[in-house]
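Peer 1: 3D model of this:
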Amino acid sequence: MRWTLKPSPAPEKVQSLSQSLHVEPLVALLLIQRGIETYDQARQFFRPSLDDLHNPYLMKDMDKAVLRIEKAIENSENILVFGDYDVDGTTAVSLVSSYLKTIYPNVATYIPDRYAEGYGISFAGIDYADDNGVSLIIALDCGIKSVEHVAYAKSKNIDFIICDHHRPGDTLPDAVAVLDPKRADCHYPYDELCGCGVGFKLIQAMGAGRGQTIDDLLPYLDLVAVAIAADIVPITGENRILAHFGLQVINSFPRNGIKALVYLSKKQNFDITDVVFIIAPRINAAGRIRHGNHAVELLTEADFDQAVLYASEIEKYNADRKELDKQITTEALAQIEQNREQEDYTTVVFNAGWHKGVIGIVASRLIETYYRPTIVFTESGEKYAASARSVSGFDVYDALERCSEHLEQFGGHKYAAGMTLKKESYSRFKTAFEQCVRDTILPELRTPEIEIDAAIDFSQITPKLTRILKQFEPFGPMNMAPVFVARQVTDTGFAKKIGQDEAHLKLFLKQGDSEGFAAIGFGLGKKAAVAADRKPFDVVFCIDENEWQGAVSVQLRVKDIGN
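Peer 2: This next block holds a predicted model:
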C-alpha cells in the first residue's frame, strides 16, 4: 500500500483563508485541497442552498424536451418512462414517472430485463411501447449511444427524449431531445450529474413552467440522493446540494419505499455511507436477482404497509445476491490462481454459469485481492456479457474504446463499464485488453494508494475539529472524508482482532502525552502484530464519531498502519 501525502497549498493561501473564516489553518488547508479558496466558496460548501442550483434550461435541448412532453399531455398521448435496471435507472424512472402522474394519467414505466434484453434501450421495449399505443418514450440513465434503437422507434412513429449522463459516441441518436451534460455542444455549468440528476433537471424545468418552485420538488430529492450515492459521481457542485437536501428528506419525510427500507434497517439516522451500503444494494438487488420493476414498484408505492412488503421481498433478493457474490468470487479467485501469470496487468475471467446480476460486484471484489483492471464475463444467450471495474487513476472506458473492434457494444464510466462480445472474439479481446493496459497504465497505478490530506498530531484532534469535519459531509468522490497520518503512535495494549474471521482490528492509540483515542481498522486484522509489538508506528486514519448508549465520542477509523 502506497501512502501519498497530498501537496500542501501555499502557506499564504492557507493563512488568508484561515483568517477569513476564523478557522484553524488545518481546516483551511483541507478546504483549499478541495478547491475552496474564498469566503464565498466556503459559504456555499458549508451552507448548501437550493438557490444555487442551475437553471435547467441551460442544458442543451431542455426546451425541446419540455415542449414535447407538454404536447403529449395536450394531445392525450401515452408516455412511457424507460430506464436502466440499476439504482440510478430505477430511481430516475420512479422520479420522472411519479412527477408526471401528478399532472397526467397516461404514464407507464418500463425497465428492461437484465438477462433477456440487456443494458439500456431495447428493441423489445420499443415493441412493447408500439403494442401499447405509446408515442413518446422518455429514456433515463441510458440511450446516449442507442442510434439504431431510436431510428427503429422513429420508424414506428415513436419519439424519444434521452436523459443520460454517460459519454456520447461519435453520433447522437436522432431523438426529439438529447439531455446529457457530457455532450460536446452542451454548455451546462455542471457535467457530473447522475442519470436521476438529469431526470430531476427535467422535472425542474417542467415545474418552472407550471409555477412550481424548487421547494415543491423537495420530496423527489430522496431518490436523487440515493442515485448520487450509488452511482459514485463526484459530491461537488449541484451533486453536493442535491445530496445534502436529499439526505434531509431521507431522514425526515422520505417516500414510502425508502421509508420502508429505513424501517427494516432499524437504523435511526442515515448519512451518505448508509445510503451506499444499506439502501442502494437493496434497490440494486431487485434488478440483479429478479427484475428492476420490483424496485420501481417499491419506490412509487403510495401505501406504507404495501411498501414494507415490497421491501421485505427485496431484502430476500439482497440475501440471495450476497450468497451468489460470495460463491462466484471464490470460484473466480480459484480460476485466477490456476491460470496465474506473474506479470499480468489485468484480470479477465469467464464462466458460462456465473449470474449476470452480480459479476460487477465480483469484479470489484477481485480488485481487492489482485489490484488491476478487472473484467468478469459470463454467457448471455449467444454472446458473452461482462462487467469491468478499474483501479484508481486508470480509465477502463478508454481502454475498452481502444479494444472496441472486438466488442459488440460497450458503455460506462472511467471506473465501471459493461460490454458484450461474440464468443469467438473472447480470446482476441482478452489479449488486446491485456496489451492495452500494459502499454498505457502508469507504474504507480499498479499499487493501491492511500491519499493523505495532512500529517497531524493527536493534540490537534479536538471536539471543535470533529464538529467542523462533520460539516464537510456528505462525503464522496472529489470530497472524500479527510485522511490524516500521525507519526510515532503506540497501542496501549488493547489491540485485538475482532469480527468474523478476525478480519478487523480494535485499538486504543496514544501519541506522546496526548489524549488517547479508541480506533477501529476494518480489514486490518492482519496488522495486529505490528500494533501489539508495543513499538511506535505510523497510522493513517479518518476521524469519526462513535455513539454508544447515548454517549458520543471520537473514534479513529484506521485505514493502514506501518512501521
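Peer 1: from here on, contacts and neighbour counts on C-alpha atoms
Peer 2: OK.
Peer 1: all helices for the stretch 301-450 of the chain, in order.
Peer 2: Using DSSP state H, counting those that start in this stretch, the helices of the stretch 301-450 of the chain run over 304-338, 359-369, 396-402, 426-440.
Peer 1: Could you save those helices as CSV and add columns showing distance to V539?
Peer 2: Below are the helices of the stretch 301-450 of the chain laid out as CSV (distance: least, C-alpha to C-alpha, whole Å):
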stretch, distance to V539
helix 304-338, 30
helix 359-369, 21
helix 396-402, 32
helix 426-440, 32
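Peer 1: Export these to TSV and append columns for distance to R240 and mean neighbour count.
Peer 2: Listed next are the helices of the stretch 301-450 of the chain as TSV, based on distance: least, C-alpha to C-alpha, whole Å; neighbours: other C-alpha atoms under 10 Å:
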stretch	distance to R240	mean neighbour count
helix 304-338	27	17
helix 359-369	25	20
helix 396-402	25	19
helix 426-440	33	16
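Peer 1: do you know which of these lies nearest F350?
Peer 2: Of all the helices of the stretch 301-450 of the chain, it is helix 304-338 that lies closest to F350, at 8.0 Å by C-alpha to C-alpha.
Peer 1: Of all the helices of the stretch 301-450 of the chain, which one comes closest to Y384?
Peer 2: Closest of the helices of the stretch 301-450 of the chain to Y384 is helix 426-440, at 7.9 Å (criterion: C-alpha to C-alpha).
Peer 1: Please state the offset of that closest one from the chain centre?
Peer 2: Remark: helix 426-440 is offset 27 Å from the chain centroid, using C-alpha atoms, centre = their mean, to the nearest Å.
Peer 1: For that helix, give me every contacting residue.
Peer 2: D344, Y345, T346, V348, P373, Y384, A399, L400, R402, C403, H406, L407 (C-alpha atoms under 8 Å, 6 or more residues apart in numbering).
Peer 1: Another sequence for comparison is provided below:
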Amino acid sequence: WQYQNVLVVAGEGWHDGVVGIVASRLVEKYGKPTLVITIDGDDAKGSGRSIEGFNLYDAISHCSDCLTHFGGHTLAAGIGLETTDIDTFRTSINDYSDTIEMPFPVQNIDFKLNPACVNTEMLETVEQLEPFGAGNPQPIFGLYNMTVTDIQPIGNGKHLRVILERNGVSLQTVKFRTVQAEFPFVKGDVVDAAVGLEPNEYLGQLRVSILLKNIKLHDMVEDDLFSSMRDFSLLMRGRSDGFDPSLLIPQRETTAAVYRFIRSVGRWNYDTETLCHRLDLWAEDYGQVAVAIEAMLEMGVLRRDENKGLSVPKTSKKVNLQDAPVLRRLTELSKESAY
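Peer 2: Model (predicted):
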C-alpha cells in the first residue's frame, strides 16, 4: 500500500465525524491524497483530503460507478459506497492516478524570514491579514540555512522543541505531534524550515511562539529527489514503463554502505531521503538506495519491525542479493529496454 499514489484505508466502527481529521493527518504524514472509510454493515462512507495539484473531486468522479453518492471539491471530498465495492474503488482511483502526472506535496512559503527580525511587532503584521480561514490561511514563513543546535522532548515526549540558529541568532521552535524517535534530524544538520508565528502571553508578557510546520535538509535537490522517488514508486507498483530501470540498479558500494550504516546505528527509523544524506549520497541516488533496502529485506539481510524500523537480524545466512526478486525484475527490464 505504501507505493500507491492514493491511500484508501477502511475499517469498522470508526466514528464518521473524525474520518476527515484522520485523513488530514495521514496526508500530513505520507504526503499523498487519502480517503478514510468507515464501514457499517453493508454500507460504507468516507472522507478524503488531497494535496495541491491533485483534484480529488475529479478523481472520485472518475470512479463514480463504484459509489452510491459523492461530493466535494479539489482538496476535500465525501463518498458513500457499498462495503463490497471498497477494493474496487481503491483500485479504480489508483488506476486513474496512473493516467496523470502525480504531484508531490509542496510547502508554500508566503514570506522569507530573517531570524534576527522575529519579534512581537511581526505579530501585529500577521494580525492585519486576519481573519484566517479556508480561503485565507495563516501565513507561512521560511527560515533558510538554519543549523539545528538542540532537540528537546516536551509535553511528556509528545512534542519537540527544536532550536535553530543562524549568524548567532537562536530561535526556539515547537513541532507538535512529533516524538523524538520519529524526527530524522540531528544536531548540526543545516535545514530550511517552514514556520507559523502565533502570540503567546505568559505572566502578562507577550512573546512569539514559532510553530515548526515543515522542515527539510538545506542542500537537498528536490527535483532530483522527486524524480527518483517517482521512478521507484512506478517499479514497486508493477509498472514497466515511464522510467529507466538501469538507473535504479544499485551499485555494489551503495548496497554495502546502506548495510554497514544500518548495522552501525542498530536501527534506522527514518525516511530514505534522510538516509541518503547520512551516507553523503546525492538526491538522485534515492531510487538505488530504496531498491537496495528492498532487496535486502526480500533476502532477509535486513528486517523491518512493526514500527517500520530497519535493522540487521541477529542471525543471518550468506545470500546472493542478485537473487532478490526486485533486482531480477530490474535486470530483466534493463535488458528489454536495451532492444
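Peer 1: if we can go back for a sec, if you rank the contacts of helix 426-440 of structure 1 by neighbours, which is first?
Peer 2: When neighbours are taken as other C-alpha atoms under 10 Å, the top entry among those is P373 (29 neighbours).
Peer 1: Trace I452 of structure 1 over to structure 2, please.
Peer 2: Taking TM-score structural alignment, I452 of structure 1 has I109 as its aligned residue in structure 2.
Peer 1: Against D65 of structure 2, how distant is the closest residue to its match other than its chain neighbours?
Peer 2: Nearest residue to I109 of structure 2 in three dimensions, chain neighbours excluded: I140, at 5.3 Å (C-alpha to C-alpha, 6 or more residues apart in numbering). Distance check for I140 of structure 2 against D65 of structure 2: by C-alpha to C-alpha, to the nearest Å, it reads 40 Å.
Peer 1: related to what we said a few turns ago, run through the residues that contact the residue nearest to I109 of structure 2.
Peer 2: I140 of structure 2 makes contact with N108, I109, D110, F111, A194, V195, G196, according to C-alpha under 8 Å, 6+ apart.
Peer 1: If we use 10 Å, what do you get?
Peer 2: Shown in contact with I140 of structure 2 (C-alpha atoms under 10 Å, 6 or more residues apart in numbering): 107-113, 193-197, 211-214.
Peer 1: quick one: which of those residues is nearest L123 of structure 2?
Peer 2: Closest approach to L123 of structure 2 among the contacts of I140 of structure 2 (C-alpha to C-alpha): L197, at 7.1 Å.
Peer 1: Per the alignment, the closest one pairs with which residue of structure 1?
Peer 2: In structure 1, the residue matched to L197 of structure 2 (TM-score structural alignment) is I543.
Peer 1: Which of the three states applies to its match?
Peer 2: Following DSSP: H, G, I helix; E, B strand; the rest coil, the label given to I543 of structure 1 is strand.
Peer 1: isn't it right next to P482, touching?
Peer 2: Yes - using C-alpha atoms under 10 Å, I543 of structure 1 is in contact with P482, at 7.8 Å.
Peer 1: Settle it for me: which of those two has more neighbours?
Peer 2: I543 (20 against 17).
Peer 1: mind listing what the more buried one touches?
Peer 2: Going by C-alpha under 10 Å, 6+ apart, I543 of structure 1 touches 461, 465-466, 469-470, 481-484, 519, 554-558.
Peer 1: What is the nearest of the contacts of helix 426-440 of structure 1 to K201 of structure 1?
Peer 2: Among those, and counting by C-alpha to C-alpha, the member closest to K201 of structure 1 is L400, at 30.3 Å.
Peer 1: Run through the residues that contact the residue mapped onto the closest one from structure 2.
Peer 2: Matched by TM-score structural alignment, L400 of structure 1 corresponds to I60 in structure 2. The contact partners of I60 of structure 2, taken as C-alpha under 10 Å, 6+ apart, are 48, 66-67, 70-72, 77-79, 89, 92-93, 96.
Peer 1: got it, and Q335 of structure 1?
Peer 2: The contact partners of Q335 of structure 1, by C-alpha under 10 Å, 6+ apart, come to T329, V348, V349, F350, N351.
Peer 1: Which position in structure 2 pairs with it?
Peer 2: The alignment leaves Q335 of structure 1 without a partner in structure 2, by TM-score structural alignment.
Peer 1: The match of I452 of structure 1 - how many residues pack around it?
Peer 2: Neighbour count of I109 of structure 2, defined by other C-alpha under 10 Å: 15.
Peer 1: Can you classify it as helix, strand or coil?
Peer 2: Classification of I109 of structure 2 using three-state DSSP returns coil.
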